[in-house]
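>>> Predicted coordinates and the sequence they were generated for:
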Amino acid sequence: MNKREDISGFYERIHYLAPERIGADKPHINVFERASCIGAVPFSRRDYYKVTLILGTGRLDYANQSIYIDRPALVFSNPLIPYNWNPDSSDQHGWFCIFNQAFIQQREGLLNHLPMFQIDADKVFFPDADSVDEIAAFFKAMMRENTESYVHKDDILRNYLHLIIHHALKMQPARDYDRDLNAAARITNLFLALLNRQFPVDSRQHELQLRSAKDFAKQLSLHTNHLNRMVKEFTGKTTTEHIAARILLEAHDLLLHTDWPISEIGYRLGFQYPGYFNSFYKKHAGTTPNEVRKQAV
């Protein structure tokens, strides 16, 4: 599998000289015009978050779906979901903002709990013309602020980023996102954090430690029934459905983008025997691992 790209690696790829050392433990945010790295973006895993206003056309490919961008689009990317961008014209404009996990955690981890950064949420939004103008204005303001030496400029950039995010939230059906304060939301967020922390499986020495609702309940010091009830109440899906969906996504990615034997992929994902992995994959994906692997040839 391709090596995960961190922010320093991204800067090397676009030939950008960072003004300071960028470590995983140091909050970092930056903003660019898309013209700084126009072209196809390789399918790979990234260690940073990205919010992009795409003014251009092309295809956005994820492991399990492709989305054709034929009008202005606001796209949210997180480190857990690999993707690639294939433009179909040279007329590409817009802006993007990148930031790391330390930047999110710097202010109570608020961004991390927003829906567009979750595994099974919408990542692509198509704003109307007025919203495109407003979002573009926010990005332009971020570009201006980013050239300043003001000691608290990261907080200003964070505020503009929140304004962009809330434009996307307003495009979705109304939901009570303040439910993060109740028990079901807190427990669900802890469960999802534990689940997502196990991925990506980017080493042949990596094995999943938590695979069942019982495993997660024990880790969280909860009764399995209570965990299941809280997760179902907050998300509408069972704990088992969340686990299966995340394992399926990882399996699909590994089948397409590694040369690991199918039996080893199954083993790394917690299936002791190849037959168990094949049955799981066929049940949830409607096809076999071998058929998916042929697509990568």
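All right, it came through fine.
>>> Every contact and neighbour count from this point should use C-alpha atoms.
Noted.
>>> the helices in the stretch 101-250 of the chain, which residues?
Under the criterion DSSP state H, counting those that start in this stretch, the stretch 101-250 of the chain contains helices at 101-105, 129-146, 153-170, 183-197, 213-219, 224-235, 239-257.
>>> Tell me how far residue 224 lies from residue 239.
9 Å (Cα to Cα, to the nearest Å).
>>> give me every residue that touches residue 217.
Residue 217 makes contacts with 223-224, 227, as judged by Cα atoms under 8 Å, 6 or more residues apart in numbering.
>>> Please indicate which of these are buried?
Among the contacts of residue 217, those classed as buried by 16 or more other Cα atoms under 10 Å are 224, 227.
>>> hmm, back to that, ok, which of the helices of the stretch 101-250 of the chain comes nearest residue 53?
helix 129-146 (7.5 Å; Cα to Cα).
>>> List the buried residues of that closest one.
Of all the residues in helix 129-146, those buried under the rule 16+ other Cα under 10 Å are 132, 135-136, 138-140, 142-143, 145-146.
>>> Next: stretch 99-116.
Residues 99-104, 111-113, 116 are the ones in stretch 99-116 that count as buried (16+ other Cα under 10 Å).
>>> What of stretch 239-255?
239, 242-244, 246-255.
>>> Give me the common contacts of residue 224 and residue 239.
Counting by Cα under 8 Å, 6+ apart, the shared contacts of residue 224 and residue 239 are residue 213.
>>> Alongside the first one, take a look at this:
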Amino acid sequence: MAPVTSLQTFYQQLHRETEQLSPGAGHFNLFRVEDLELPNSKPVSYSRRDFFKISLVTGDSKIHYADRTVDTHGTVLVFTNPMIPFFWERISKRQTGFVCVFTEAFFARYGQIKDFPAFQGPATGIVQLADDQTGHFQEFFERMYAELHGDYIFKYDLLRNQLLELVHEAQKLQPISGQLVSAANAAERIAGLFAELLERQFPIEMTSQVLRLRSAKDYAQQLHVHVNHLNKALKTITGHTTMQLIAERMMQEARILLKSTDWTIGEISRSLGFEEPNHFSAFFKSKSGQSPNHFRQTQKD
């Protein structure tokens, strides 16, 4: 799994103190991009964050996600959530704009922020702005920045409202495709994404390689759907449950490793994500009717 950058680590990288609100109120802050261009700063690593982020950036960049790279030019709005690992690579040496960071608790009174379409991934979370739209959003961020540094006693309540308005303003610019598709088409799409995600974990080529995703919950989180919804879609399209499909692919890989390598049972077990070799042996025997050692021996005879 990609490492997780905490809010505290984020502030340490900026050489700033973390500013906390009252207990339970969450965290909110807003920076100018120009102020974040530190001399001798290290490149940002590919990671997940434990906070939400909205960036308004003018300049050329590459935003790297797990399965795609998005080239951005001019001015873009970018929404990221803690579940999706990404790496922002600056192409233009000079960039301007704003970066807003906040925790889930700050937005809690409006519901689950991660459920908003803008935070669902690169397809909906990167909004390229036209010239006539850029000025509007720059003014919006300027107002938020001024409010944050003002002395109005209820400024964080106002900033919550502005944050919600910003999300909706951005979502109106990029209608979400696929929301009105039929249940059958939705199931096909989820099944296809699941199959692609499953296959990306294989083949296992080194003993140091370990399966990243092993449970139905792991896959549901990566696909941003409820585990029951994933299971229903796969059952509809394939006739099998999520765990049946995962187990089938793991068995296929286990047979390959037993036949084509001299790895120990313990090494194969570890690579396939089992905590103990006896757990792997029990899994293999339940699916094939024979132990891993017996299967390996029959392949040599």
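Received, thanks. None of the values given here were measured: they were computed from a predicted structure.
>>> circling back: and the furthest pair within the buried residues of helix 129-146 of structure 1?
Farthest pair in the buried residues of helix 129-146 of structure 1, by Cα to Cα: 132 and 146, 20.9 Å.
>>> circling back: what is the nearest of the buried residues of stretch 239-255 of structure 1 to residue 124 of structure 1?
The shortest gap between residue 124 of structure 1 and any of the buried residues of stretch 239-255 of structure 1 belongs to residue 249, at 18.0 Å (Cα to Cα).
>>> In stretch 4-20 of structure 2, which residues are buried?
The neighbour-count check on stretch 4-20 of structure 2 (16+ other Cα under 10 Å) flags 4-5, 7, 10 as buried.
>>> whoops, stretch 169-178 of structure 1 was the one
residue 169.
>>> That stretch: how far from the chain's middle?
In terms of Cα atoms, centre = their mean, to the nearest Å, the centre of stretch 169-178 of structure 1 is set 19 Å apart from its chain centre.
>>> ok, now which ones touch the residue mapped onto residue 41 of structure 1 from structure 2?
Here residue 41 of structure 1 is matched to residue 44 in structure 2, going by TM-score structural alignment. By Cα under 8 Å, 6+ apart, residue 44 of structure 2 lies in contact with 87-89.
>>> ok, these in structure 1, which still hold?
Mapping the contacts of residue 44 of structure 2 onto structure 1 (both residues aligned by TM-score structural alignment, their matches' Cα atoms under 8 Å) leaves 87-89 still in contact.
>>> how far away is the match of residue 41 of structure 1 from residue 171 of structure 2?
Residue 44 of structure 2 sits 27 Å away from residue 171 of structure 2, going by Cα to Cα.
>>> With residue 123 of structure 2 instead?
Separation of residue 123 of structure 2 from residue 171 of structure 2 (Cα to Cα): 12 Å.
>>> The spatially most central residue of structure 1 - nearest residue in space that isn't next to it in sequence?
For structure 1, residue 78 is the residue whose C-alpha lies nearest the centre (Cα atoms, centre = their mean; 2.5 Å). Once flanking residues are discounted, residue 78 of structure 1 sits nearest to residue 49: 4.6 Å by Cα to Cα, 6 or more residues apart in numbering.
>>> One more: residue 138 of structure 1?
Leaving aside its sequence neighbours, residue 138 of structure 1 sits nearest to residue 160 (Cα to Cα, 6+ apart; 6.0 Å).
>>> which position in structure 2 aligns with the one you found?
Aligning on TM-score structural alignment places residue 160 of structure 1 opposite residue 162 in structure 2.
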